[in-house]
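In: Sharing a model that was predicted from the sequence below.
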Amino acid sequence: MDISKIKANEVDTTYGFKIGNPEAPVKIIEFINLRCPYCKQWYEESKELLAEYVAAGKVQRIIKHFDKEKPSLAKGNVVHHYLDYTHPEKALEEMDYFFEKQDEWGDLGGAADVEAYVEEKRGLSLNPNEKEINGIIEEAGRANVVFVPTIFIGDEIFDEHITTKELKDLIEAELK
């Protein structure tokens, strides 16, 4: 991933699901799309380590579900509109499900099929989260974030190609 054009100073914690202590010394900002297989890789490989740091009060995750115009991610955009920004822990549970079943719902015909799946399988309904979603899209535009996943920890910007050890080292360096 070419990060040379990304303006990290345009990325903040205003929009997104906030998981963990707002006073945590380390903020991890994650631009993801639920249909993206690379986002799934990042999510699954970092999940346990990040959960430990969040539970310890050392990290707060800000997860930004990024609606992308790319056709292969359109079904993820549909799912994003069903997540409840007022209940981030519940949204995190839903992310677990949607990443686990990504191929199942991702192979459905179109947006209406995905909507029906989300409503039937998870009992979710559309949420009035347009302000959040539009804020994330605008923020990504200002910051030149074009790929998912794009993750920020302090001055570091990276994608799914990070080992658990490298991730831990980045977090530990921010804690010093």
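Out: Good, I have the coordinates.
In: rest of the way, CA atoms for contacts and neighbours
Out: Noted.
In: Would you map the helices across this protein?
Out: 37-55, 74-80, 88-100, 102-106, 111-122, 130-143, 164-175 (DSSP state H).
In: any chance of those in CSV, plus distance to residue 10 and mean neighbour count?
Out: As requested, the helices of the chain are exported to CSV (distance: least, CA to CA, whole Å; neighbours: other CA atoms under 10 Å):
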stretch, distance to residue 10, mean neighbour count
helix 37-55, 21, 17
helix 74-80, 22, 24
helix 88-100, 23, 16
helix 102-106, 30, 17
helix 111-122, 31, 15
helix 130-143, 5, 17
helix 164-175, 19, 14
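In: The structure to be compared is supplied as follows:
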Amino acid sequence: MSDVQFTAEAALNFGPANADHQVVLILNLGCPDSRQWYLNNRQALFFATDSGSIKLQLKFWNKPVADLANGNIANKFIDYSQPKAALAYIDAVYAQQNELNAAVDAIEFIKTNFKTSTTTEPATIAAIDTEVAHNQITSLPTVIFDDQIYAEDTLVPLTTLLDN
């Protein structure tokens, strides 16, 4: 797809704007596959951003699927204006994802366990939904590496993409 378009405004942004590679990750805090890919690649992602190799955008999509309902709620507590604090929240939620997904009251679970009340701006959520639809993203997780979309059967570790 040659017209892949994502904005930095509706993302957690890491790494220099002039990095060698542009990476956009579409994740969901309630999705076990998102958690697995993120945790397996987290160290490589942030080593590459810190070394200036990649410009990373993290976007959390509220995919309308019943199994992701609590993850969609958790996504709404990401503070996109505070990337470092948001990373701590993301790591904490992924560490307790099973409990989050089992929670009867996800909002209470989040407020109690993560001591947060900040919510994502509705405009940010709408922008992510628009970008996901425009770019025909249908699965979680999705990795966009230099405008090439990787998902499901084509999803590979970040190190594989960097080595090519």
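Out: It's in. Everything numeric in this text was worked out from a predicted model, so none of it was measured.
In: List the TM-score for the superposed pair.
Out: Here the TM-score for the pair of chains, by TM-score structural alignment, normalised by the length of structure 2, is 0.90; 162 aligned residues with a CA RMSD of 1.8 Å.
In: ok, back up a step: so for residue 15 of structure 1, which of the helices of structure 1 sits nearest?
Out: Nearest to residue 15 of structure 1, of all the helices of structure 1, is helix 130-143, at 5.6 Å by CA to CA.
In: Can you spell out the matching residue range in structure 2 for the closest one?
Out: Taken onto structure 2 by TM-score structural alignment, helix 130-143 of structure 1 occupies residues 122-135 there.
In: gap between that stretch and the chain center?
Out: 13 Å (CA atoms, centre = their mean, to the nearest Å).
In: same check, this time on stretch 87-100 of structure 1
Out: The answer for stretch 87-100 of structure 1 is 10 Å, by CA atoms, centre = their mean.
In: Stretch 31-41 of structure 1 now?
Out: 7 Å.
In: cool, stretch 157-164 of structure 2 as well?
Out: For stretch 157-164 of structure 2, the distance to the chain centre is 18 Å (CA atoms, centre = their mean).
In: do stretch 60-77 of structure 1 as well
Out: On CA atoms, centre = their mean, the centre of stretch 60-77 of structure 1 falls 7 Å from that of its chain.
In: now stretch 120-133 of structure 2
Out: That offset, for stretch 120-133 of structure 2, works out to 13 Å (CA atoms, centre = their mean).
In: Can you tell me what sits against that stretch?
Out: Residues from elsewhere that reach stretch 120-133 of structure 2, judged by CA atoms under 8 Å, 6 or more residues apart in numbering: 5-6, 9-10, 59-62, 75-80, 138.
In: And those, which of them are buried?
Out: Buried members of the contacts of stretch 120-133 of structure 2, scored by 16 or more other CA atoms under 10 Å, are 6, 10, 59-62, 75-80.
In: After alignment, which residue of structure 1 pairs with residue 46 of structure 2?
Out: That one, residue 46 of structure 2, aligns with residue 51 by TM-score structural alignment.
In: wait, I meant residue 144 of structure 2
Out: Checking TM-score structural alignment: residue 144 of structure 2 goes with residue 152.
In: Quickly note the distance from that match to residue 91 of structure 1.
Out: 20 Å (CA to CA, to the nearest Å).
In: same check, this time on residue 82 of structure 1
Out: Following CA to CA, the distance that separates residue 82 of structure 1 from residue 91 of structure 1 is 9 Å.
In: Verify the stated contact: residue 45 of structure 2 with residue 158.
Out: Yes. Residue 45 of structure 2 lies in contact with residue 158 (CA atoms under 8 Å); the separation is 7.1 Å.
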